[in-house]
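Peer 1: Quick check, what structure comes out for this input:
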Amino acid sequence: MDFKELSKKEYTARINRVMDYISQNMDQTIDLSLMSDIAAFSPYHFHRIFTFILGETPNNFLSRVRLEKAAQLLQDHQKESISEICYQCGFGNLSSFSRAFKSFFGMSAKEFRQQNKAIYIKDGIRYSKNCKPISKIGKNIQKINEQFCTVEFNQLIIMDTKIEIKRMPELNLIYCRHMGAFNKIGQAYEKLFKWAIPRELVTSETKTVTVYRDDPSITSIDKVRQDASIIVSSNVKVEGEIGKSTIPAGKYAVGHFEIKETEFEQAWNTMCSWLTESGYQPGDGCTYELYHNDYNDHPEHKFIVDICIPVKPL
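Peer 2: Got it, this is the predicted structure:
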């Protein structure tokens, strides 16, 4: 591996550490100086490197993820006040939050909360529970067949499967981060296994996990962060693009699926539909997919996977 490639991997690792810190400390004061310290760069070099790697400045990234987290909480945690959510997401006062939110989403936080929530995705179009199309942030609603009825919709997207509330154990993971289209995450898994296999971290019992760091119903797909991960039992020393993370134990809605590569959207729609009628709401933490097989070994090339969504009572 040449020096240029080594440098790129190290820079990516440092930027990942900054993103992870922001996600874990959303309610704290975070400025350019702190972010550059975490990345071990001078503020000047950090700003340039961060912007080059992610395509947005550090402050723009920080503001965006805070606002998107606030939007998620506004819809998922209806009992929390807008003020409570404002401070949870690191805004110093309600007026500055309100201005930033309206500038980013084109509506007030109160108006956003009153909107129907996107539950389903079909052919790239987002729908509410009653099958009404919902616009992507900053975009107009796409034209669709207005006669598309609930019965037809459910037949197309809802799977018959077992979903239950379970307490899932803590997961210690090593990961390679991917940002962008879901069907491209295989590239991150290739990098992860290329690093892990020589270090004897992969056995016949090894399970893979895709962790979702953003809500695709709110965050633009090109910005959605996904961690291609494997479960490890020991304190692994990581380097370069390979990071480590922990998914805490907790209560999850778990759906068990045996699906083709093209059916993940339908499986997630099934989970989201079930959740709206379950008596639960999304809890704190990340959603993830836990894979139980190598789809290449399946006679029909199917994934045996649990989709896990953290939940708490309504």
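Peer 1: alpha carbons only for contacts and neighbour counts from here, please
Peer 2: Fine.
Peer 1: which parts of stretch 95-114 are buried?
Peer 2: For stretch 95-114, the neighbour count (16 or more other CA atoms under 10 Å) marks 97, 98, 100, 101, 102, 105, 108, 109, 112, 113 as buried.
Peer 1: Distance across it, terminal residue to terminal residue?
Peer 2: End-to-end span of stretch 95-114 (CA to CA, to the nearest Å): 19 Å.
Peer 1: which residues are contacting that stretch?
Peer 2: Residues outside stretch 95-114 that contact it (CA atoms under 8 Å, 6 or more residues apart in numbering) are 67, 71, 74, 75, 78, 82, 86, 91, 137, 138.
Peer 1: Can you give me the neighbour number for the first one?
Peer 2: Read it as residue 67. When neighbours are defined as other CA atoms under 10 Å, residue 67 has 24 of them.
Peer 1: just checking, it touches residue 89?
Peer 2: Yes: here residue 67 lies in contact with residue 89, judged by CA atoms under 8 Å, at a distance of 7.5 Å.
Peer 1: Helices of this structure, start to end?
Peer 2: In the chain, the segments counted as helices under DSSP state H are 3-24, 32-39, 43-54, 58-76, 82-88, 94-105, 109-114, 150-157, 186-196, 264-276.
Peer 1: do you know which of those lies nearest residue 309?
Peer 2: Each of the helices of the chain was scored for nearness to residue 309 using CA to CA, and the closest is helix 264-276 (8.4 Å).
Peer 1: Second chain to compare with the first, below:
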Amino acid sequence: MDQNRPRKLNQNDLVDSAMRHMKQNISKSMSLDDIARHCRTSKPRLTKAFKACLKITPMKWLWKVRLLHAIQIMENQPKLTLGQICYLAGFNSQAHFSRLFKATYGIGPAQFRKSNVTPVDSTFDFYTFSKICR
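Peer 2: The predicted structure follows:
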């Protein structure tokens, strides 16, 4: 085996590496290409690993983590505008953020801020979820 070539990660390690990279760069713009490049793998292999381990695509996982991050920001920094929260959570468009938030939680982010309702999965740690991949 070529010693200069990085070893191929198994599915669990690949998902773990991708998730760690996404969480560390949560507020930065990133594509599936960027994530796969960071993990030194192909987009199809990365997507297949996520679906096998988490039953979700890498980008959907990233959106969920960004939404959870936005909820944490809303709860911890109530004076920030939704635009600021959207940006800090890694969304490039407030309209996209609002649509995705409402589609996921059934309530818009502005209504959420006023309601004091905590979405069921906002306490779920998606990072440790990868440990169930076999």
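Peer 1: returning to that earlier point: by neighbour count, which of the contacts of stretch 95-114 of structure 1 wins?
Peer 2: Top of these by neighbour count (other CA under 10 Å): residue 86, with 27 neighbours.
Peer 1: That residue and residue 30 of structure 1: what is the separation?
Peer 2: From residue 86 of structure 1 to residue 30 of structure 1 the distance is 15 Å (CA to CA).
Peer 1: again with residue 90 of structure 1
Peer 2: For residue 90 of structure 1, the distance to residue 30 of structure 1 - CA to CA - is 8 Å.
Peer 1: Same question for residue 77 of structure 1.
Peer 2: 24 Å.
Peer 1: Nearest the geometric middle of structure 2, what residue?
Peer 2: Structure 2 has residue 62 as the residue nearest its centroid, 2.0 Å off, counting by CA atoms, centre = their mean.
Peer 1: what's the most distant pair in the buried residues of stretch 95-114 of structure 1?
Peer 2: The span of the buried residues of stretch 95-114 of structure 1, defined through CA to CA, is set by 100 and 113 at 15.5 Å.
Peer 1: I figured residue 228 of structure 1 hits residue 179, correct?
Peer 2: No: between residue 228 of structure 1 and residue 179 there is no contact under CA under 8 Å: 10.5 Å.
Peer 1: out of the two, which sits in the busier spot?
Peer 2: Neighbours were counted for residue 228 of structure 1 and for residue 179 using other CA under 10 Å; residue 228 has more, 27 against 17.
Peer 1: Name all residues that make contact with that one.
Peer 2: Counting by CA under 8 Å, 6+ apart, residue 228 of structure 1 makes contact with 175, 176, 177, 178, 185, 188, 189, 192, 208, 209, 210, 211.
Peer 1: Buried ones only from those residues, please, as a PyMOL command.
Peer 2: In PyMOL syntax, the buried subset of the contacts of residue 228 of structure 1 is picked out as below (16+ other CA under 10 Å):
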select buried, resi 175+176+177+178+185+188+189+192+208+209+210+211
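Peer 1: out of the contacts of residue 228 of structure 1, who's nearest residue 26 of structure 1?
Peer 2: Among those, residue 211 lies closest to residue 26 of structure 1 (CA to CA), at 18.5 Å.
Peer 1: The nearest residue to the closest one once chain neighbours are set aside - how many residues pack around it?
Peer 2: Residue nearest to residue 211 of structure 1 in three dimensions, not counting chain neighbours: residue 288, with 4.4 Å by CA to CA, 6 or more residues apart in numbering. Neighbours of residue 288 of structure 1 under the rule other CA under 10 Å: 20.
Peer 1: Residue 288 of structure 1 matches what in structure 2?
Peer 2: If you follow residue 288 of structure 1 across to structure 2 using TM-score structural alignment, you land on a gap.
Peer 1: Residue 288 of structure 1 touches residue 210, doesn't it?
Peer 2: Yes: contact criterion CA under 8 Å: residue 288 of structure 1 and residue 210 qualify, at 5.5 Å.
Peer 1: Spatially nearest residue to residue 313 of structure 1 (excluding sequence neighbours)?
Peer 2: Spatial nearest neighbour of residue 313 of structure 1, excluding adjacent residues (CA to CA, 6+ apart): residue 280 at 4.4 Å.
Peer 1: neighbours around the one you found, how many?
Peer 2: Residues lying near residue 280 of structure 1 (other CA under 10 Å) number 17.
Peer 1: got TSV for the contacts of stretch 95-114 of structure 1, with distance to residue 37 of structure 1 too?
Peer 2: As requested, these are exported to TSV (distance: CA to CA, whole Å):
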residue	distance to residue 37 of structure 1
67	24
71	29
74	32
75	34
78	36
82	32
86	26
91	21
137	32
138	34
